[in-house]
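Undergrad: give the three-dimensional model of this entry:
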Amino acid sequence: MRLASSPVRSLVGAAIGTLLALSSMSARADFQSDITVKLIAPGGVQGDPTPIGVSQVVTTANLATGIVSPLFGGSGDVSNYLADNEHVFFSGDSIRVRSYSGTDAFTTGYVGLGGEHARYEFDDLSIAGKTITGFTVYAFDNFLTSGYSGLASPLASDLVNLIDPHTVSLDLDNILFNDRGTGSSFAHADFRIDLITQDSGGNGGGNSAPEPATLALLAIAALGARAARRHA
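TA: You can find the predicted model right below:
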């Protein structure tokens, strides 16, 4: 199909530009509410079997900063357990955790019990207009998607669980860190959990309203059909 009319071409070009802009805007969503971070270790830590069950809220104003160790000014029930340089924060629609070895055996030192893992739980996860359906997880330094990993075993995907559409967990007791050649106290791994979402239903019938990018596509189709009729 050839569009001979320059006004039509201009309209189509504008619609395509709108589509690209809207697609870029919708490519990344942010958390829209406070997030509760829980640290659970039913078997305590190595050398102290006292169960751990603490939680701390990361407010929307502090999502990018998150929970950091006392070395960096953090304070709170979860922060008090973090080693120097450890932190938990949230970026866009991803959860990011830096965890350090807490023992000479290159493990975190947190202990599970009775088939229940020691773990972080990230609760009250909420992204506007979206339902969390899954995740992709990486364990590369500096939260990248490739490169060097401080995780020796198991696979990063084996450590993460989607408990429900608002809760994700990261197991801690079965992490084995790589030896970086500088001793166990420097062994660490970065975990990046990118959440997978789908549009939430918005009209009670299971179908959501069209997204802006979809509307832009419909506009392009309508303009093309109109031009075709005029120049047939």
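Undergrad: C-alpha only now, for contacts and for neighbours.
TA: Will do.
Undergrad: now His166: how far from Leu195?
TA: From His166 across to Leu195, the span is 11 Å (Cα to Cα, to the nearest Å).
Undergrad: what sits in contact with each of these two?
TA: Ile132 (Cα atoms under 8 Å, 6 or more residues apart in numbering).
Undergrad: more neighbours, these two?
TA: Leu195 (19 against 16; other Cα atoms under 10 Å).
Undergrad: can you tell me the centre-most residue of the protein?
TA: Taking Cα atoms, centre = their mean as the criterion, Ser94 is the residue nearest the geometric centre of the chain, at 1.9 Å.
Undergrad: quick one, what contacts that residue?
TA: With Cα under 8 Å, 6+ apart, Ser94 has these contacts: 192-195.
Undergrad: what about it, distance to Thr103?
TA: Counting by Cα to Cα - Ser94 and Thr103 are separated by 28 Å.
Undergrad: ok, Thr60 touching Asp34?
TA: Yes - counting by Cα atoms under 8 Å, Thr60 does reach Asp34; the two are 5.1 Å apart.
Undergrad: how are the helices of this protein distributed by residue range?
TA: 6-26, 212-230 (DSSP state H).
Undergrad: residues in contact with stretch 194-213?
TA: 18-20, 22-23, 93-95, 129-137.
Undergrad: now do it: distance to the chain's middle.
TA: With Cα atoms, centre = their mean, to the nearest Å as the basis, stretch 194-213 stands 19 Å off its chain's centre.
Undergrad: end to end, how far does that stretch reach?
TA: End-to-end for stretch 194-213, by Cα to Cα: 22 Å.
Undergrad: just stretch 115-127 next, same as before
TA: 31 Å.
Undergrad: to check against the first, give me the structure of this:
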Amino acid sequence: MRLASSPVRSLIGAALGTLLALSSMSARANFVSDITVKLIAPGGVLGDPTATPISVSQLVTTANLGTGIQSVVHGGSGAVSNFLADNEFVSFSGDSIHVSSYSGTTVFTTGYLGLGGEHARYEFDALSIAGKIITGFTVYAFDDFLTSGFSGLASPLPASGLVNLIDPHTVSLDLDNIVFKDRGTGSGAAHADFRIDLITRDASTGPGGGNNLPEPATLALFAIAALGAGAARRRA
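TA: So this is what the prediction gives:
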């Protein structure tokens, strides 16, 4: 089998390098706009005889996204922050949402109450990823936001049963259905780390919901194929 000439090999090598670079680029995804974090508890909190409903929101700015900064933290200066217990936080990294939730009661629950069929929940609104449409999610409840290991969740529902995709820009995490495991150190240390990885597809650019523009990696493959065809013609 004959090898392509040296110039052709160089061109193919360059195209392969472009393919790898573009594939890596298209694999990266980050939130590209400010996100609104809402805390909603229509039944208030456990132990409050007035059952005062909670409905507050806090803006997470784009400047803090993807930096590893805990964007909503206890003791912060935001409406949601004021309700979070020590060590609780919500953060955003790449195209993932991280929530560390701790027990707010002595019965290993969050203490947030639903009412009339409406769950107490976090809502993450205005989620936007460049060139993508959010179509689903994968949820984990393992310590340190890992995909396996020890889970602090003892709910009868799996972690995926606590998360809902409300629309392509809004995801919620039910809080009233969370039951924490007893780690043997009391309810104050009971917690679960939720990692919500968003599933996306390319945004539509043509009629019928299709994408008429090839992916960058596909374009690079076309270039390699064209170079190979040209080399074959020259050998003929």
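Undergrad: what does the TM-score come to for these two?
TA: Once superposed, the chains reach a TM-score of 0.95 (TM-score structural alignment, normalised by the length of the first structure), with 229 aligned residues with a Cα RMSD of 1.3 Å.
Undergrad: just put the helices of the first structure in TSV and tack on mean neighbour count and distance to Asp171 of the first structure.
TA: TSV is the format used below for the helices of the first structure (neighbours: other Cα atoms under 10 Å; distance: least, Cα to Cα, whole Å):
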stretch	mean neighbour count	distance to Asp171 of the first structure
helix 6-26	15	31
helix 212-230	15	37
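Undergrad: let's have these in a markdown table, adding distance to Gly147 of the first structure.
TA: Formatted as a markdown table, the helices of the first structure follow (distance: least, Cα to Cα, whole Å):
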| stretch | distance to Gly147 of the first structure |
| --- | --- |
| helix 6-26 | 26 |
| helix 212-230 | 34 |
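Undergrad: closest one to Val54 of the first structure among these?
TA: Taking Cα to Cα, helix 6-26 is the member of the helices of the first structure nearest to Val54 of the first structure, at 34.9 Å.
Undergrad: read off where that closest one ends up in the second structure.
TA: Aligning helix 6-26 of the first structure against the second structure (TM-score structural alignment) gives residues 6-26.
Undergrad: again with stretch 111-125 of the first structure
TA: Stretch 111-125 of the first structure corresponds to residues 113-127 in the second structure, going by TM-score structural alignment.
Undergrad: how many neighbouring residues does Val137 of the first structure have?
TA: 21.
Undergrad: translate it into the numbering of the second structure.
TA: Per TM-score structural alignment, Val137 of the first structure is aligned with Val139.
Undergrad: wait, its match touches Asn164, no?
TA: No - counting by Cα under 8 Å, Val139 of the second structure sits too far from Asn164 to count as a contact (10.4 Å).
Undergrad: strands of the first structure, residue ranges please.
TA: 35-41, 52-58, 67-68, 87-91, 94-100, 119-123, 130-138, 151-153, 160-164, 167-171, 176-177, 188-199 (DSSP state E).
Undergrad: any idea how far Phe150 of the second structure lies from Leu219 of the second structure?
TA: Look at Phe150 of the second structure and Leu219 of the second structure: by Cα to Cα, they are 43 Å apart.
Undergrad: quick check: closest non-adjacent residue to Val111 of the first structure.
TA: Excluding the flanking residues, the one nearest Val111 of the first structure by Cα to Cα, 6 or more residues apart in numbering is Gly43, at 4.7 Å.
Undergrad: what do we get in the second structure for that neighbour?
TA: By TM-score structural alignment, Gly43 of the first structure lines up with Gly43.
Undergrad: tell me, how many residues neighbour its match?
TA: Gly43 of the second structure: 21 neighbours (other Cα under 10 Å).
Undergrad: ok, now which ones touch it?
TA: Counting by Cα under 8 Å, 6+ apart, Gly43 of the second structure has contacts 51-54, 112-115, 120.
Undergrad: who touches the closest residue in space to His191 of the second structure that isn't next to it in sequence in this structure?
TA: Distances taken as Cα to Cα, 6+ apart put Tyr102 closest to His191 of the second structure, at 4.2 Å, once the chain neighbours are dropped. When contacts are counted by Cα under 8 Å, 6+ apart, Tyr102 of the second structure touches 85, 87-88, 110, 188-192.
Undergrad: filter those to the buried ones?
TA: 85, 88, 110, 188-192 (16 or more other Cα atoms under 10 Å).
Undergrad: just put the residues you listed in JSON lines and tack on distance to Leu173 of the second structure.
TA: Putting those into JSON lines (distance: Cα to Cα, whole Å) gives the following:
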{"residue": "Ala85", "distance to Leu173 of the second structure": "17"}
{"residue": "Glu88", "distance to Leu173 of the second structure": "14"}
{"residue": "Thr110", "distance to Leu173 of the second structure": "12"}
{"residue": "Gly188", "distance to Leu173 of the second structure": "21"}
{"residue": "Ala189", "distance to Leu173 of the second structure": "21"}
{"residue": "Ala190", "distance to Leu173 of the second structure": "18"}
{"residue": "His191", "distance to Leu173 of the second structure": "15"}
{"residue": "Ala192", "distance to Leu173 of the second structure": "13"}
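Undergrad: alright, calling it a day.
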